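[1] with the input below, show me the fold.
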Amino acid sequence: MAIDIGISDKDRAKIAEALSKMLADSYILYLKTHNFHWNVTGPMFQTLHSMFMVQYTELWNALDLIAERIRALGHPAPGSYKRYVQLSSIKEEEGVPSATEMIKQLVAGQEAVARTARAAFKVADAANDQPTADLLTQRMEVHEKNAWMLRVLLEDGGSAKAGKKGRK
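    Below you'll find the model as predicted:
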């Protein structure tokens, strides 16, 4: 049966393509975050182990929302590691980096997913697809917040000292 939701076939295909990249980035970031949860070591173990679990669980739940939106637009959702690697802007991690390097990679990953969501938002917005735009807005908010929470773990407190010097 033909889909008649007020979005042309051509636009639905473009949106599904953009969402497929979002799904791939989200899945690769999920896998990387879960891997780091299992393998993190060092003095920040408990903090990172817990934070990574919260983030990979949130990512896992988001995968279904993204895939189901692709399906609602009448297109198949990608579902293989091979396809995700082809579509994703995030590189897989093959080793076990230091905790600091894990944080850096996850900041970069969270920011990459936010950029992918922002690009997909433009496609959805141009097609007047509010449900997809809403989903992507929510995803951007989550990924930007996660990137910030990870990024602050890399700070040494120097910026607070610099702020105090500037006030003298």
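[2] from here on, contacts and neighbour counts on C-alpha atoms
    OK.
[3] can you tell me how far Ser159 is from Lys165?
    10 Å (C-alpha to C-alpha, to the nearest Å).
[4] meant to ask about Asn35, not that
    For Asn35, the distance to Lys165 equals 41 Å [C-alpha to C-alpha].
[5] the more surrounded of these two?
    Legend: neighbour count by other C-alpha atoms under 10 Å for Asn35 and Lys165, higher for Asn35 (18 against 9).
[6] please identify which helix or strand holds the residue most central in space within the chain.
    Geometric centre of the chain, nearest residue: Val113, 3.6 Å, by C-alpha atoms, centre = their mean. Val113 is located in helix 99-126, with elements delineated by DSSP states H and E.
[7] following that helix, which helix or strand comes up?
    helix 130-151.
[8] packing partners of the very next helix or strand once past that following helix?
    Along the chain past helix 130-151, the next helix or strand (assigned with DSSP H and E) turns out to be helix 158-166. Counting contacts by 3 or more C-alpha pairs under 8 Å, 6 or more residues apart in numbering; DSSP states H and E, helix 158-166 packs against no other helix or strand.
[9] who's in contact with helix 158-166?
    The set of residues external to helix 158-166 that reach it, using C-alpha atoms under 8 Å, 6 or more residues apart in numbering, is empty.
[10] how about Ala77, secondary structure?
    Look at Ala77: counting by DSSP: H, G, I helix; E, B strand; the rest coil, its state is coil.
[11] that one and Asp64 touch, don't they?
    No: contact between Ala77 and Asp64 fails when scored by C-alpha atoms under 8 Å: they sit 9.9 Å apart.
[12] so which of those two has more stuff around it?
    Per other C-alpha under 10 Å, whichever of Ala77 and Asp64 has more neighbours is Ala77, with 19 against 13.
[13] distance check, that one against Ala16.
    Distance from Ala77 to Ala16, counting by C-alpha to C-alpha: 8 Å.
[14] let's see this one next, to set against the first:
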Amino acid sequence: MSNSNNPVVGALRQVVADCYALLGQTHLCHWNVRGPGFFALHTAFEEQYTELFAAVDELAERIRALGALAPGGLSNLAKLSPIEEIAEDSSAEAMVEHLAKANEIVVASLAKARDVAAEAEDSESEDLTIARIQVHQKTIWMLKSYLGE
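    Presented below is the predicted three-dimensional model:
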């Protein structure tokens, strides 16, 4: 497509990959969390991955609106994102720590996309990334609060 070299598109493609990796990790934690915090974490993780699923769609559609193709495919998205996978049998605390760090990676990716969009005078993409940063910062705060930080 004609806009595949657009730096905003490149930055948003990275955000989609990182958000999708986070979504997958959050879903894994939702399924496998155990222990005294099970009910709270199981519910919180479901809320997070449900919100992320809608967000990834919005981000991918922004890429399409910019005239490029959105990334997809699990192996392709995994190659694009630095977010590592957590073991299925991890403790609840390890899961929360992992997801907090993964959300921090997403915030960094979004901040880069925000700055690229601002430089390109793409206010719509900039606005989208700012709103997403706020969601992930709140999630980080909640996860770290669970850990007593």
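[15] can you check which part of structure 2 the helix holding Val113 of structure 1 sits on?
    With TM-score structural alignment applied, helix 99-126 of structure 1 matches the range 92-119 in structure 2.
[16] aligned partner of Met142 of structure 2 in structure 1?
    Checking TM-score structural alignment: Met142 of structure 2 goes with Met149.
[17] tell me which other helices or strands the lengthiest helix in structure 1 touches.
    Taking DSSP state H as the criterion, structure 1 has its longest helix at helix 9-39. Using 3+ C-alpha pairs under 8 Å, 6+ apart, the elements in contact with helix 9-39 of structure 1 are helix 45-72, helix 81-87, helix 99-126.
[18] pick the most buried one from those.
    Highest mean neighbour count of these: helix 99-126, a mean of 20 (counted as mean count of other C-alpha atoms under 10 Å).
[19] got the angle between it and helix 130-151?
    160 degrees (axes from the mean of the first three to the mean of the last three C-alpha atoms, to 10 degrees).
[20] can you list the helices and strands packed on helix 9-39 of structure 1 in CSV and add distance to Leu154 of structure 1?
    Converted to CSV, these look like this (distance: least, C-alpha to C-alpha, whole Å):
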stretch, distance to Leu154 of structure 1
helix 45-72, 12
helix 81-87, 28
helix 99-126, 7
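[21] minimum distance to Glu93 of structure 1: which of the ones you listed has it?
    Nearest to Glu93 of structure 1 among those is helix 99-126 (8.9 Å), distances taken as C-alpha to C-alpha.
[22] average distance between that closest one and structure 2?
    On superposition with structure 2, the average gap between helix 99-126 of structure 1 and its aligned counterparts reaches 0.4 Å (mean C-alpha distance after the TM-score superposition for structure 1).
[23] that helix vs helix 45-72, what angle?
    Using the same axes, to 10 degrees: helix 99-126 of structure 1 against helix 45-72 is 20 degrees.
[24] report all helices and strands that helix 99-126 of structure 1 contacts.
    If you count contacts as 3+ C-alpha pairs under 8 Å, 6+ apart, helix 99-126 of structure 1 packs onto helix 9-39, helix 130-151.
[25] which stretch among the ones you listed comes nearest Leu48 of structure 1?
    helix 9-39 (7.2 Å).
[26] in the closest one, what counts as buried?
    Buried residues in helix 9-39 of structure 1, counted by 16 or more other C-alpha atoms under 10 Å: 11-37, 39.
[27] stretch 132-149 of structure 2 now?
    Arg132, Ile133, Val135, His136, Gln137, Thr139, Ile140, Met142, Leu143, Lys144.
[28] for Thr33 of structure 1, what are its contacts?
    With C-alpha under 8 Å, 6+ apart, Thr33 of structure 1 has these contacts: Phe52, Met53, Gln55, Tyr56, Leu106.
[29] picking up where we left off before, do you know which of the helices and strands packed on helix 9-39 of structure 1 lies nearest Asp134 of structure 1?
    Using C-alpha to C-alpha, those put helix 99-126 closest to Asp134 of structure 1, at 8.6 Å.
[30] between helix 9-39 and the closest one, find me the angle.
    Going by the same axes, to 10 degrees, helix 99-126 of structure 1 makes 170 degrees with helix 9-39.
[31] check the offset of helix 99-126 of structure 1 from the chain's centre.
    5 Å (C-alpha atoms, centre = their mean, to the nearest Å).
[32] now stretch 25-34 of structure 2
    15 Å.
[33] tell me the counterpart residues of that stretch in structure 1, please.
    Residue span in structure 1 matched to stretch 25-34 of structure 2, by TM-score structural alignment: 32-41.
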